[in-house]
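When you get a sec, could you give me coordinates for this:
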Amino acid sequence: MTELNLVDQVHVEHVHKRQFRYYNLMVIGAMCFASMGMGYSASIIGTTLAQPSFLHYFKLDTRSDALSLISTMNGLFQAGAFFGSIGINVVADKFGRKMSITIPCILVLISGACLAGSVNVGMFIAFRFFSGMGSWWLLGAVPVWMSEVTPPKNRGMLVDCHSAALLFGYVSASWVGAGFYFYRPAANNQWRAPLGFQCFPVFVALCFMYWLPESPRWLLQNDREEEARRVLLKLHDRDEADLELQQIRNQITVDNRLEQSWMSLLTKPSYRKRTYITVGLSFGIQMTGVLVINNYGPTIYASLGLDTSQQLVYQGGFNTLAFGCGILAIFVVDRFPRQKLMSIGTAVVLATLVIEAALVASYPPTATQNPHALKAALAMIYLYIAFAELLLDGTQYIYFSELWPNHLRAKGMTIAMATIALVNIMWLQVAPTAFANIGWKFYLCFIIPGYIFAVCCWIFFPDTRHLALEEIAAIFGDADEIYRAPLEATKISLDMAGKSEHSEDV
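This next block holds a predicted model:
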């Protein structure tokens, strides 16, 4: 049997015999509480900024520097996100994937309580930083763990549960914020409770953490083979668990001989290509403006002539639609090539922004003068998020986690989350001023570079769908490194068997 045939046999056998178990669903579902906590804490600022009691308490309705303070609330959240993304690699590689989820859960829990209890604007802004750190740490750490405990043929569907849970957190934040707007206590502090509720999902995740499995890949990387075997036996049947254990073991043998430094991400061609793709994808999808439109949704609705209660209701509808489309995306993501799904998704969501910009530019934003134009503009915002969640949001996190080999996956996710955070610092910091001064022209900042990304994604990005994590390296020219160890192991086994037979004959 030739080496090529042996590689093909290992590849086909591994993919087609992999078993799916309900245990996979249970552990993914439990970890989704951490994802939900991230979504809630990231989204709650949208409805909080529309609460009259919040604006009055911090005097944001009268202060001359109100726009600057609101920008800082969002900007510091993203600054915290940048530092949180660094923790993904530092903690995940040294202390384990579970620990890299536990620490940010604690950060979100503590910062959520302090945000709800803030007594001045300085305290609120400071804990927005820590909330951003914990939230975005979770954003990257959870899909790393999920990708390493799920089978290739179902990985897209199961890891996309992370995105669906994020969106459920967004939905919850929107409707909780809207509900408390209509609750008028004597103390006029209804803005506090919605901020405090972000503690609940991460607390539940922390309660489950003891029973959730550690990544078998990380366990083997740290010479804990028996623990890894026990985890794999829970995830697959015995034959498949043994097969995956051998493949991971062989891969780690190779990993230990490979460069693992940050500098190697730029000096080694296959790693450099991954780095360029990761940065490009992070930058490109954020250039569609998805976080700006979510965080400043009430501001956008106000510019269309809606009052505060209508702004909150439409924001709730926006995130509810996003959640529904995120659920549908679970059943779509594995049916099409990853890069084509993201390229088409980018082009479609930008098309809705083009129409939105044209409507706002052509008609005054008042519901009484142009009711049909208002309805069309609102429809475009809703179509925007529908396509973004169906085609883009979950797919990007799956792609990030699949793109990198085991020994560099946490570093790769760190690069992705840090890039997203840096791009969002820029957009969220300038958005209030931009909406106030240039209005619809701000959309052009997303449309032009976004279409450039869509073309590049279609042409240059590879498809990683349905491939085992140890097999994706072949796309980047690492095939020899990935398969050399299994081939050598097979040859050694055959040689030993031949010698044994020869001894018996003698």
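
from here on, contacts and neighbour counts on C-alpha atoms
Noted.

what's the closest non-adjacent residue to G477?
Nearest residue to G477, sequence neighbours excluded (CA to CA, 6 or more residues apart in numbering): S270, at 6.3 Å.

burial of that neighbour, as a residue count?
Using other CA atoms under 10 Å, S270 is surrounded by 17 other residues.

and the gap between it and E471?
S270 is 14 Å from E471, where distance means CA to CA, to the nearest Å.

Please give the structure of this sequence too, so both can be compared:
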Amino acid sequence: MGILTLKEDRPTPKEVYNWRIYVCASIASFAACTIGYDSAFIGTTLALPSFASEFKFAEYSKDNLALLKQNIVSVYQAGAFFGSLFAYGSSYYLGRRYSLILFSAIFMVGAGIMLGANGDRGLGLIIGGRVLAGIGVGGCSNMTPIYISELSPPAIRGRLVGLYELGWQTGGLVGFWINYGLSETMAPSHKQWIIPFAVQLIPAGVLLVGALFIPESPRWLFSKGRREEAVKNLTWMRQLDADHVYLSEEIRNIETEIESFNADIGQGFWKPFQALKDRKTQWRFFLGGMLFVCQNGSGINAINYYSPTVFKSIGITGSNTSFLTTGIFGVVKTALTFVWLMILIDHVGRRNLLMIGAGGGAFCMYFIGAYIKIAKPETTAGSANASLSSGGIAAVFFFYLYTAFYTPSWNGTPWVLNSEMFDQNTRSLGQANAAANNWFWNFIIARFTEQMFNAWGYGVYFFFASLMVLSVFFVFFCIPETKAIPLESVDRLFEMKPVWKANKRLLAELASTQRESNDVIEGMKGDDEKVSEAHSEYKSAA
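The predicted structure is shown next:
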């Protein structure tokens, strides 16, 4: 098999891999552009001399200024935590598509409120607007991976959900560079720092308009009994007739899964919570949350939100130099996200990426921490002729190497896994749990990073490195490989032991069942009724 060859759960017509699913996934992924932009621009905006001057940062003590910055950054994550939970309710009643429309509109209101802030009014409008904007992106972070995974053929599901991560990195790239460009081309002024806040409205507006034209998730429509509309949307996405054998099998898969769940638990807003009584479901919710504990334990969001502070700890001084270094960091992340999206996620697999990324990233963090402890670069950073030593250059190299390990592994893979590991009726609740965990741990990092650097210094790097080492063992023993597994077969995947062999064993089972069905159908050629019955029996067995 070539590196771009797709590994399919069953023979798939080429029409299924069409432009429509890519367009729908791309439009939904503009939610991630908004999230990525905000995570990147806010740290460098707070470091702009024009922003610091207008809001009188010089009058604050070191500790009080750290607290103020942390509050500005972290209220956004606090809002996102609640937004991700609210999205469960909107998803149940409104669907995936209308939830995207609703939460993108909430974000735009919050972003608009921020534009009213100035030195006379104080930071209240920025803080209040960021809470509201956070609710908006929290809801979108819940809905986007679910929507994409539910319209995706299994063989390219990782790639399509990966568009969400690509959107995140594209927004981040703009966010990392915008203040470097403004500081180079504009004199310090109110306009200089307000522009980055205004740019937030662009990707949110594209999502709001685009979501008006994309179809609702067929799986959600099936779950609500709107079969005719669901079949219509599915035939449009797959570019196949409703009576095509591939589409017939997919429809039967979805309906069988829904019927099975309804028989065990039933329909209703609170019914999925009853599934939490099952230990197996509890375990999956725990795994989904822990993936984001590990993701944030890598230290990436400390870098995203406080990149000037991070680079200062290595010995890089001057706001423009810090902005430039941060911008290069954004370029590295975005470039490697393309590699992850097009090749790695659906070929190397989820488990291998996470373990390699955590192991390599830990080594880099240990090196950076050791350099800071030995060289103490901050003690010479303020001198007039200060420049990076060879050790400092090596530390910067290892910082970018850390980025190269982290980006194609922990950046987007937890979102892919969480979009795949739940059945139809717990998927929205499971994603709400995952998104809430993501934003909760984002909040913790955003709220305490500045104080951690003030108190621990190089110890911050050792702390994150050690957490990454632990995550290698967590993934190996707890996370099964979901690559190429149909969503309707995920329950069976999580039943198989040992975890590290489950994917191969399940794919072998599915292939064996497919061969048996084909043999039966081959012997029944000419009898359409028996062929149809054989297909039904095969899908029920699978």
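
Once they're superposed, what TM-score comes out?
Overlay of the two chains. TM-score (TM-score structural alignment, normalised by the length of the first structure): 0.89; 476 aligned residues with a CA RMSD of 2.4 Å.

In the first structure, what residue corresponds to V131 of the second structure?
When the first structure is aligned by TM-score structural alignment, V131 of the second structure is paired with F129.

Hmm, F77 and that match touching each other?
Yes. Using CA atoms under 8 Å, F129 of the first structure is in contact with F77, at 4.6 Å.

More neighbours: these two, which one.
F77 (28 against 25).

Map that one across to the second structure for me.
In the second structure, F77 of the first structure lands on Y76 (TM-score structural alignment).

again, but for P337 of the first structure
Match for P337 of the first structure (TM-score structural alignment): G349.

contacting residues for the match of V131 of the second structure?
76-81 (CA atoms under 8 Å, 6 or more residues apart in numbering).

picking that back up, please name the nearest non-neighbouring residue to the match of P337 of the first structure.
Closest to G349 of the second structure by CA to CA, 6+ apart is K483, at 5.8 Å.

does the one you found count as helix, strand or coil?
coil (DSSP: H, G, I helix; E, B strand; the rest coil).

Aligned against the first structure, show me the partner of it.
Per TM-score structural alignment, K483 of the second structure is aligned with R465.

count of neighbours near S223 of the second structure?
Around S223 of the second structure there are 20 residues (other CA under 10 Å).

err, A388 of the first structure, not the other one
A388 of the first structure has 27 nearby residues by other CA under 10 Å.

Looking at the second structure, name the residue matched to it.
Match for A388 of the first structure (TM-score structural alignment): Y406.

wait, is its match part of a helix?
Yes. Using three-state DSSP, the assignment for Y406 of the second structure is a helix.

the strands in the first structure, which residues?
Taking DSSP state E as the criterion, the first structure carries no strands.

Now for the corresponding residue of the first structure for P11 of the second structure: which residues touch it?
With TM-score structural alignment as the criterion, P11 of the second structure lines up with H16 in the first structure. H16 of the first structure makes contact with no residue, according to CA under 8 Å, 6+ apart.

For A468 of the first structure, see how far away H16 of the first structure is.
In terms of CA to CA, H16 of the first structure sits 11 Å off from A468 of the first structure.

same thing with R97 of the first structure?
Separation of R97 of the first structure from A468 of the first structure (CA to CA) stands at 19 Å.

just G196 of the first structure next, same as before
G196 of the first structure is 41 Å from A468 of the first structure, where distance means CA to CA.

what's the answer for T395 of the first structure, then?
Noted for T395 of the first structure: a distance of 17 Å to A468 of the first structure, by CA to CA.

Repeat that for A485 of the first structure.
Using CA to CA, A485 of the first structure is found at 16 Å from A468 of the first structure.

how about the nearest residue to I135 of the second structure once chain neighbours are set aside, what does it touch?
Of all residues not flanking I135 of the second structure in the chain, G83 sits nearest, at 4.0 Å (CA to CA, 6+ apart). Shown in contact with G83 of the second structure (CA under 8 Å, 6+ apart): 134-139.

which of those lies closest to A386 of the second structure?
G134 (39.5 Å; CA to CA).

got a list of what the residue nearest to G349 of the second structure touches?
155, 158, 346-347, 349-350, 503.

ok so, going back, how many residues are close by the residue lying closest to the match of A388 of the first structure once chain neighbours are set aside?
Excluding its sequence neighbours, the residue lying closest to Y406 of the second structure (CA to CA, 6+ apart) is G357, at 5.2 Å. Neighbour count for G357 of the second structure, taken as other CA under 10 Å: 25.
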